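Engineer: here's my sequence, what's the structure:
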Amino acid sequence: MAQSLIAGVGMTAFEKPETGDRPYWDMAAEAGAQALADAGISYEDVEQVPVGHCLQPSTAGQRAVYALGLTGIPVYNVNNNCATGATALMLARQLVEGGAADCVLALGFEKMRRGALGAGMDGGDFAASPVARHYGIMAAAHGFEATPPTAQIFGNAAREHMERHGTTEAQLAAVAAKNHRHSAANPRAQFREVWTVEEILAARTVHRPLTKLQCSPTSDGAAAVVVVSERFAARRGLRNRAVEIAGQAMATDTGDSFASGSCIDVVGLPMSRAAARRACDSAGLGIEDVDVVELHDCFSINELLTYEALGMCAEGASGELVESGATTYGGRWVVNPSGGLISKGHPLGATGLAQAAELVWQLRGEAGARQVAGARVGLAHNIGLGGAAVVTLLRTS
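Structural biologist: Reported below is the predicted structural model:
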């Protein structure tokens, strides 16, 4: 099969919603223009464009790319919940590796409202929610409280992990402390304040044991990735800066997600594990080969669960892993050097592409003060409840 390469990346700063009146198409055009300039090409070279967004109108993708050019090429609007950005990247890779195009722009953006996300209910009808089954299992095990639904289902997964494995609230807070510390070196991050474990534990509780500083915020922002074929890269002299997509896989919910009645499984551990295994197999790499990881820490517990899904530690040992320093600078891996979703921000359609952009900068040695020394292999993990998990392995070519 033909190999695909990332030739260019771009990303806006991620910001609090409603901090200005900047429209989504303007943010998208900025990120797209950055990616094209980074690759040294023009929009006229692009043959197809998958565009990820969750909360904008159905053909918002066209409105966004028309600001880059009016060339008449196919534009696909992609929505896969919080895994939308990585899904757009996967479609771009498949178009290139399948021979349908030599140059594809994957673009993702979101303009959000302040406040917590709901449960995906249509007009308040819980039965119509695409994640009704997931929340139904949570309610059967834990009831349904008057707290934000997404924080509630992940918070209940944290309670289960604590009861089952002895994970502590301090270990959960250590995830957030690490990622807030990392974001201080990221000029594109929504938050750049550094918080201690004690300060994170003392913050307002959203759903016990999760405090506000352990929850990803709603955000406005955009990110873009240019994916090209080897022949395009060779023809245009792009090979020396290109980063290879070594392996990629998507998994969705299986019976294992629901059989146990556990929130740990309902929020995506089984599908993350399956996607990681398939991506590593396709790349011929293992987690031991990875240097830097951008993973979906929508809540601190999800970073711990993902350590286990990726094989970074044994089941139940993730709290000890983060507490040991193994997932920060000087440790075995550097996880979320960007600050992750918790601190960098989480504009739904852009998140997966922003993860890829961070890894490309890391693998090129262009990450500045947050550079992971000697990074050669990166892993991105992007998950959406209800459900999709995408794992992507990148390496320097």
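
Engineer: use CA for all of it now, contacts and neighbours both
Structural biologist: Fine.

Engineer: how about the contacts made by A119?
Structural biologist: 129, 131, 149-150 (C-alpha atoms under 8 Å, 6 or more residues apart in numbering).

Engineer: again, only this time at 7 Å
Structural biologist: For A119, the contact set (C-alpha atoms under 7 Å, 6 or more residues apart in numbering) comprises 149-150.

Engineer: cool, T205 as well?
Structural biologist: T205 neighbours (C-alpha under 7 Å, 6+ apart): 211-212.

Engineer: for the stretch 101-250 of the chain, which segments count as strands?
Structural biologist: 103-110, 205-207, 210-211, 221-229, 243-251 (DSSP state E, counting those that start in this stretch).

Engineer: please provide the structure for the following sequence as well, for comparison with the first:
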Amino acid sequence: MKSYIVGVGMTRFEKPEGRDWQYWDMVKEAGGAALADAGVAYEDVQQVPVGYCFQASTAGQRAVYELGLTGVPVYNVNNNCATGSTALMMARQFVEGGAGDCVLALGFEKMKRGALGSGADAGSDFATSPVARHYGIMAARHGFETSPPTAQIFGDAAREHMEKYGTTEAQLAAVGAKNHRHSAGNPYAQFQDAYTVDEILASKTVHRPLTKLQCSPTSDGAAAAVVVSERFVEERGLGDRAVEIVAQSMTTDTRESFASGSCIDVVGQSMSRAAARQVYEKAGLGIDDVDVIELHDCFSVNELLTYEALGMCEEGESGKLVASGATTYGGRWVVNPSGGLISKGHPLGATGIAQLAELTWQLRGEAAARQVPGARTGLAHNIGLGGAAVVTLVRRA
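Structural biologist: Next up, the predicted model:
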């Protein structure tokens, strides 16, 4: 059975505490926009998976009640930074499994200012953190410093890549420069200022070699997607709005993630590679068939690692790929036309769904100033430490 996205919506992603609103206000705005985009009412919705990391249990219900009180099942989803795509995957599975013809996937986050710690639910006791094994690998090879743990583990992965493949700081900064430039055309982005590579390099160092403008910020925001069956599309005449979810896969950590002792594997490159391979096999398509990509650039290095995981270049060649212009307008692919996590923002529970909102607009030709010409096929990649990697391939129906 096929599944389709027929409506999407999101709030602007904003600095935490920048607006006087609650998480249910965010969900009302994003969810209402998605329902209006699809031309359906909340009363048509049969299942509601809701993703978030920092609010209390059943916050999903509290948020969704702003859209309606119909008694439908609401599922609270938490999968670290892959939470949004996990909620979307549940929505697809409900539709394809026959549990509903119309499902609303939601993701939101209301965060605190400052750097994210070791994980959404790490707690103060590092020894019992869900990501203790991951940081233990990092500490064994690189030690443990005072900079934010997530910046450390990705920064250490960047240093390993530089040492092994000759990747340069300028190539890492080129990712940040590209994504900040892209976000200048996105009214939903937290940041809309463009920077040169030199300005990226000159910004404050968070954990060498990563500077502030190569790191995703903490953010408030929400995103939503209406996922429906082929029957629903036909009955409601939604073919002109529909974007097909061609294939989707989630992978979690395997022995490979930890066996090498490398932060490159610990932060998820091997998970991402496996998820991408499964999606290509299911779809009968490959990366060369993709036009536009939204991927998880929580730090600039993760965009480079993901190029390799998705098969966009050979291992170790990702720095050269971004420097060549192959991943921006006029190149082979446009990667993160939204500005990505680095510049659009990263409210954990919303991120994965916001990626699909951007791809939906791109494939419909509705992305205005950031439109990728002729885009017909898109790919989303969302990852969370602890770990989960979700890859989704979509195309215009």
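
Engineer: sorry, back to before: would CSV of the strands of the stretch 101-250 of the first structure with distance to C280 of the first structure be doable?
Structural biologist: Shown next, in CSV, are these (distance: least, C-alpha to C-alpha, whole Å):
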stretch, distance to C280 of the first structure
strand 103-110, 22
strand 205-207, 34
strand 210-211, 31
strand 221-229, 20
strand 243-251, 6
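
Engineer: so which of these is nearest H381 of the first structure?
Structural biologist: H381 of the first structure lies closest, by C-alpha to C-alpha, to one member of the strands of the stretch 101-250 of the first structure: strand 243-251, at 9.9 Å.

Engineer: which SS class is A389 of the first structure?
Structural biologist: strand (DSSP: H, G, I helix; E, B strand; the rest coil).

Engineer: surely it and D253 touch.
Structural biologist: No: here A389 of the first structure lies out of contact with D253, judged by C-alpha atoms under 7 Å, at a distance of 8.8 Å.

Engineer: residues shared between the contacts of those two?
Structural biologist: In contact with both A389 of the first structure and D253: M271, using C-alpha under 7 Å, 6+ apart.

Engineer: who has more neighbours out of the two?
Structural biologist: The neighbour comparison of A389 of the first structure against D253 (other C-alpha atoms under 10 Å) goes to A389, with 31 against 21.

Engineer: now do the same contact list for that one.
Structural biologist: 83, 250-252, 271-272, 275, 382-383.

Engineer: same check, this time on L393 of the first structure
Structural biologist: 245-248, 279, 378-380.

Engineer: closest to N336 of the first structure among these?
Structural biologist: A380 (9.5 Å).

Engineer: which residues does F258 of the first structure contact?
Structural biologist: So F258 of the first structure contacts 265-266 (C-alpha under 7 Å, 6+ apart).

Engineer: next, it: secondary structure please.
Structural biologist: Strictly by three-state DSSP, F258 of the first structure counts as helix.

Engineer: where's it relative to M271 of the first structure, distance?
Structural biologist: The gap separating F258 of the first structure from M271 of the first structure is 11 Å, by C-alpha to C-alpha, to the nearest Å.

Engineer: can you say which of the strands of the stretch 101-250 of the first structure is nearest to L394 of the first structure?
Structural biologist: Nearest of those (C-alpha to C-alpha): strand 243-251, 4.8 Å.

Engineer: residue range for that closest one in the second structure?
Structural biologist: The aligned range for strand 243-251 of the first structure in the second structure is 243-251, by TM-score structural alignment.

Engineer: got the buried residues for the matching stretch?
Structural biologist: Residues of stretch 243-251 of the second structure classed as buried by neighbour count (16 or more other C-alpha atoms under 10 Å): 243-251.

Engineer: same thing with stretch 199-218 of the first structure?
Structural biologist: 200-201, 206-218.

Engineer: over to stretch 251-265 of the first structure?
Structural biologist: So, applying 16+ other C-alpha under 10 Å, buried residues of stretch 251-265 of the first structure: 251-253, 257-258, 261-265.

Engineer: wait, which of the buried residues of stretch 199-218 of the first structure is closest to R364 of the first structure?
Structural biologist: For those, the nearest to R364 of the first structure is S216 (27.4 Å; C-alpha to C-alpha).

Engineer: shouldn't G68 of the second structure be in contact with Y42?
Structural biologist: Yes: with contacts counted by C-alpha under 7 Å, G68 of the second structure reaches Y42, the gap being 6.4 Å.

Engineer: okay, the two: which has more neighbours?
Structural biologist: Between G68 of the second structure and Y42, Y42 has the larger neighbour count (other C-alpha under 10 Å), namely 19 against 14.
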